[in-house]
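Student: below: sequence and its predicted model.
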Amino acid sequence: MTVTSNEHQVYELQNDTLCAQFTSYGAILTHLFVTDKKGVVRDVVLGFDTPEEYVAAGQSDANPYFGATVGRTCNRITEGKFTLNGRAYQLPVNNGPHSLHGGIRGFDKREWTATQDTSARYPALKFTYTAADGEEGYPGEVTVTCTYTLRENELWVDYTAQLTDNNPKDLETIIGMTNHTYFNLSGCADPTIVDHVFESSATGVLRVTDTQVPTGEIIPMAKAAPFDFTRPKTFAAGLEPHHEHVKVCKGYDHFLVLPQPTTPEVPIAKLSAPSSGISVTVGTDAKGVQLYTGNFLDSTFKGKKSQPANTVYVKHAAVCLETSGMLDAVNHPEWRSGMVLGAGKVWTQSTVYRFHVASA
């Protein structure tokens, strides 16, 4: 299904288990419908009803990046600065002293071109965008794709990025995309995810400064108890106000480092909502996952028509599981190889969300 909403397109992928909706603005996942243990269809992601609302939110200081395809690099680049091949680059600073999620007009605020294939065994929707040399301060003209595919109970998100032939042969750029979907697996019947259960195979967490950029140190889980989800537990205890990460970040907003190598076929995290019986396991070939508990949601945004009446997105209304390479990798020599893209190379990253429903 394709629907025109002014200059933005709206698309739908559906199979016997899942129904997902998207918009060409930001290659955004806008809705994701899953049937719960009682047979009730739940929209389990936060967002808006129309593309125009995403445009308006993106122009505000409270932009939540609901469901967005984030790039050219996700998360923070320290002071917006990096060096490649002896040349210094300066990105826009839009988050305290740092550059966040690709800058002021990152990939989430661009119009993408979509190609839809519903005739194949697995329905897929491929978004393509070409970023200009110098866009948001990044070097090189680069073409990126984001492909969403439904495979039975799975939603796959596959990325590619490649420098075009219009660039000098010795030019390099940096790339590090992610999906910024907010999950509330009760379909917002529960106003927060405090009672959602989370577990992960992560072996460490990045230590960050008080402005949330990595120091370069990986803290082993044995020394980072609030971040240790090797056994399933709710978020409640880790969101109590006495924790240092809650004082600084208002909740979880930290990068969990995964054991390497990882593949999308092997689960690295699981999120469950006992009230709905819906759970999602995450598989990826990325280096880690940013665990973010919607700390800056403040009731500014209302829920969608597909969610319970009078839903308001309050603090901790949902959780993001943003799979990506190491944060600010370009500024850490031991990590940067996975972030630097040269001529003739193709950067790829895949993540799969597998949904399950417990018996009533």
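Tutor: Sure thing, it's come through.

Student: use CA for all of it now, contacts and neighbours both
Tutor: OK.

Student: so Lys126 makes contact with Thr118?
Tutor: No: the pair Lys126 and Thr118 fails to qualify as a contact (CA atoms under 8 Å) at a distance of 11.2 Å.

Student: the more surrounded of the two?
Tutor: Taking other CA atoms under 10 Å, Lys126 and Thr118 do not tie; Lys126 has more neighbours (19 against 15).

Student: quick check: that one vs Gln116, distance?
Tutor: 6 Å (CA to CA, to the nearest Å).

Student: swap in Asn94?
Tutor: 34 Å.

Student: list the contacts of stretch 48-56.
Tutor: 5, 8, 10, 23, 25, 30, 66, 109, 303-305 (CA atoms under 8 Å, 6 or more residues apart in numbering).

Student: so how far is the longest helix anywhere in the chain off the chain centroid?
Tutor: What stands out as the longest helix in the chain, according to DSSP state H, is helix 51-58. Put simply, helix 51-58 sits 17 Å off its chain's centre (CA atoms, centre = their mean, to the nearest Å).

Student: ditto for stretch 74-90
Tutor: 21 Å.

Student: can you list contacts of that stretch?
Tutor: With CA under 8 Å, 6+ apart, stretch 74-90 has contacts from 91-93, 97-102, 137-138, 172-173, 176-178, 212-213, 324, 327-328, 330-331.

Student: hmm, try it at 7 Å
Tutor: Here stretch 74-90 makes contact (CA atoms under 7 Å, 6 or more residues apart in numbering) with 91-93, 97-102, 137, 176-178, 213, 327-328, 330-331.

Student: ok, stretch 350-360 next?
Tutor: 36-38, 153-159, 264, 277-285.

Student: 8 Å - rerun?
Tutor: Under the criterion CA under 8 Å, 6+ apart, residues 35-38, 153-159, 264, 277-286, 323 lie in contact with stretch 350-360.

Student: ditto for stretch 23-35
Tutor: Under CA under 8 Å, 6+ apart, the answer for stretch 23-35 is 8-11, 17-22, 41-49, 51, 54-55, 66-69, 107-114, 127, 146, 181, 278, 357.

Student: take the one below as the second:
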Amino acid sequence: MRKLYSIMAGTALFAIGCGTGSLAQAAEATQEPAGVLADGTEVTEITLTGKNGVSVSILSFGATLHEFLVPDRNGNLADIAVSYENLSDYEERPNYWGATIGRYANRIAGGKFTLDGKTYQLPQNDGENSLHGGGKGWDVRNWKVESVKSGRVASVRLSLVSPDGEAGYPGAVNASVTYSLDDAGSLRIEFGAATNKPTVINMTNHAIFNMAGEGAPQGAMDNVLTIPASHYTPVNEKLIPTGELRAVDGTVFDFRSGKAMNEGLRDGTDQQIVYGRGFDHNFALDKGVTAQPELAAILTDPASGRKLEVLTTEPGLQVYAGNFIDGTYIGKNGHLYRMGDGIALEPQKFPDSPNHPDFVSARVDPGKPYRHVMVYRVSVEP
């Protein structure tokens, strides 16, 4: 895989990317071999680059957002995506970082749900729960690269076939994810899935961000987070939603006006913080389900000026402050990642929706394909 992680003094590259005149006026997409898996399967890396210096790379393994290079207010590039450097680590120590999650993102209680009177048992890889597809989900599948295009936007479309009964889920599913980067710094991610029998689907991207740059010695908890959500879904000790929609007003879960992630992160007087070892909760976005992506979160690093806006068509946003990253994971540039070194902002249906009739349904039927569109939009604050 390409070695761009050390580009921190990237002023010249940013200046070139922002120029006019003879320089390219279109986003560019390229692809190259990324290595092979243990079984000999070849993995592809696709790089999308905009003329403003923003660049992302996607691995076919897990349809993973592997790298996200973003300039600061001085034009210096940093990779804001916390993830592995080597393909072998993604395979041998899967940790969802940057991956496309399916069939069902987040937790399902007891690893089971009932659909049309039939109960389905899923792998239990999170205590009693099933998490992110049950341990052998779409994050550890090598997706097929369908198309790679340059132009007004640079894009890559990947696809996957999930057979009926895979990981216990009903229905054969044809899934796809398309990453599209424009010259303004917006990375659009569109998920789609069609099934031949009723099933449940909840797809998202599990990128973990640090707007100061992955591996920044101060970690990511100085990043400032804003979420337009007046309620969240509290959980029990197994991190399963209780079914309540609880107001954030007067609690550490109130991010409506924006605050640093470390505010309230270690408030042991809040039982929800104790259960999650910090923030690991779903926020019920005030916008609800929308036809087009609308704002779900803003994450900024005041020191560098880097800003990330997350938009989605889905009703929920899981915020995870890297609470289970325990210092045993070695990532890019040999950085040893620890608790609080990154923040996941995962738009999705609510956790355990198949077991909560009052939540927005995750049911997908034949002839009515699943669709989720989300956007990571980066910019720089003065």
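Tutor: The structure has been received and is ready for your questions. Keep in mind it's a predicted model, so treat the numbers as computed, not measured.

Student: TM between them?
Tutor: With the length set by TM-score structural alignment, normalised by the length of structure 1, the two chains reach a TM-score of 0.91; 342 aligned residues with a CA RMSD of 1.5 Å.

Student: circling back to that earlier point, are any of the contacts of stretch 74-90 of structure 1 buried, and which?
Tutor: 91-93, 98-102, 137, 176-178, 213, 327-328, 330-331 (16 or more other CA atoms under 10 Å).

Student: I'd guessed His281 of structure 2 sits against Lys238; true?
Tutor: No: shown here, His281 of structure 2 and Lys238 do not form a contact pair, counting by CA under 8 Å, at 12.0 Å.

Student: ok, back up a step: out of the contacts of stretch 48-56 of structure 1, who has the most neighbours?
Tutor: That'd be Thr23 among the contacts of stretch 48-56 of structure 1, by other CA under 10 Å, with 28 neighbours.

Student: quick one: map that one onto structure 2.
Tutor: Here Thr23 of structure 1 is matched to Leu59 in structure 2, going by TM-score structural alignment.

Student: also Asp285 of structure 1?
Tutor: So Asp285 of structure 1 corresponds to Thr313, using TM-score structural alignment.

Student: of His281 and Lys238 of structure 2, who's got more company?
Tutor: His281 (26 against 15).

Student: trace that one over to structure 1, please.
Tutor: In structure 1, His281 of structure 2 lands on His254 (TM-score structural alignment).

Student: let's verify that match: helix, strand, or coil?
Tutor: strand (DSSP: H, G, I helix; E, B strand; the rest coil).

Student: separation between Ala27 of structure 1 and Glu322 of structure 1?
Tutor: Relative to Glu322 of structure 1, and taking CA to CA, Ala27 of structure 1 is found at 15 Å.

Student: the two: who's more crowded?
Tutor: Neighbours were counted for Ala27 of structure 1 and for Glu322 using other CA under 10 Å; Ala27 has more, 32 against 24.

Student: the helices in the stretch 251-382 of structure 2, which residues?
Tutor: For the stretch 251-382 of structure 2, helices defined by DSSP state H, counting those that start in this stretch occupy the ranges 271-276.

Student: what about the strands in it?
Tutor: Secondary structure of the stretch 251-382 of structure 2 (DSSP state E, counting those that start in this stretch): strands located at 259-260, 280-284, 294-300, 306-312, 316-320, 329-330, 336-337, 343-348, 363-364, 370-380.

Student: what sits against Gln124 of structure 2?
Tutor: Neighbours of Gln124 of structure 2 in contact, by CA under 8 Å, 6+ apart: 110-111, 130-131, 134.

Student: so what's the residue count around the closest residue to Asp16 of structure 1 other than its chain neighbours?
Tutor: Nearest residue to Asp16 of structure 1 in three dimensions, chain neighbours excluded: Glu152, at 7.1 Å (CA to CA, 6 or more residues apart in numbering). Other residues near Glu152 of structure 1 come to 16 when the count uses other CA under 10 Å.

Student: to which residue of structure 2 is Cys120 of structure 1 aligned?
Tutor: One thing to correct before we go on: residue 120 of structure 1 is Ala, not Cys. Alignment note: Ala120 of structure 1 maps to Gly151 in structure 2; criterion TM-score structural alignment.

Student: separation between that match and Asp182 of structure 2?
Tutor: 9 Å.

Student: also Arg141 of structure 2?
Tutor: 27 Å.

Student: which of the two has more neighbours?
Tutor: Asp182 (25 against 18).

Student: measure the more buried one to Lys112 of structure 2 for me?
Tutor: For Asp182 of structure 2, the distance to Lys112 of structure 2 - CA to CA - is 40 Å.

Student: so Thr178 of structure 2 is in which element?
Tutor: Thr178 of structure 2 belongs to strand 173-182 when assigned by DSSP states H and E.

Student: quick one: contacts of that strand?
Tutor: Against strand 173-182 of structure 2 from outside (CA under 8 Å, 6+ apart): 27, 48-50, 63, 152-164, 186-196.

Student: Asp139 of structure 2 belongs to a strand?
Tutor: No: read with three-state DSSP, Asp139 of structure 2 is helix and lies in no strand.

Student: so what does it match up with in structure 1?
Tutor: Checking TM-score structural alignment: Asp139 of structure 2 goes with Asp108.

Student: and that match, what is it in contact with?
Tutor: 25-28, 65, 68-71.

Student: for Thr130 of structure 1, same thing?
Tutor: 141-144.

Student: what is the aligned counterpart of Arg246 of structure 2 in structure 1?
Tutor: Aligned partner of Arg246 of structure 2 by TM-score structural alignment: Ile219.

Student: name the element that match belongs to?
Tutor: Using DSSP H and E, Ile219 of structure 1 falls in strand 214-220.

Student: could you measure from the match of Ala120 of structure 1 over to Thr49 of structure 2?
Tutor: Gly151 of structure 2 is 11 Å from Thr49 of structure 2, by CA to CA.

Student: which one of these two is surrounded by more residues?
Tutor: Using other CA under 10 Å, the more surrounded residue of Gly151 of structure 2 and Thr49 is Thr49, with 27 against 16.

Student: aligned to the more buried one, what sits in structure 1?
Tutor: That one, Thr49 of structure 2, aligns with Gln14 by TM-score structural alignment.
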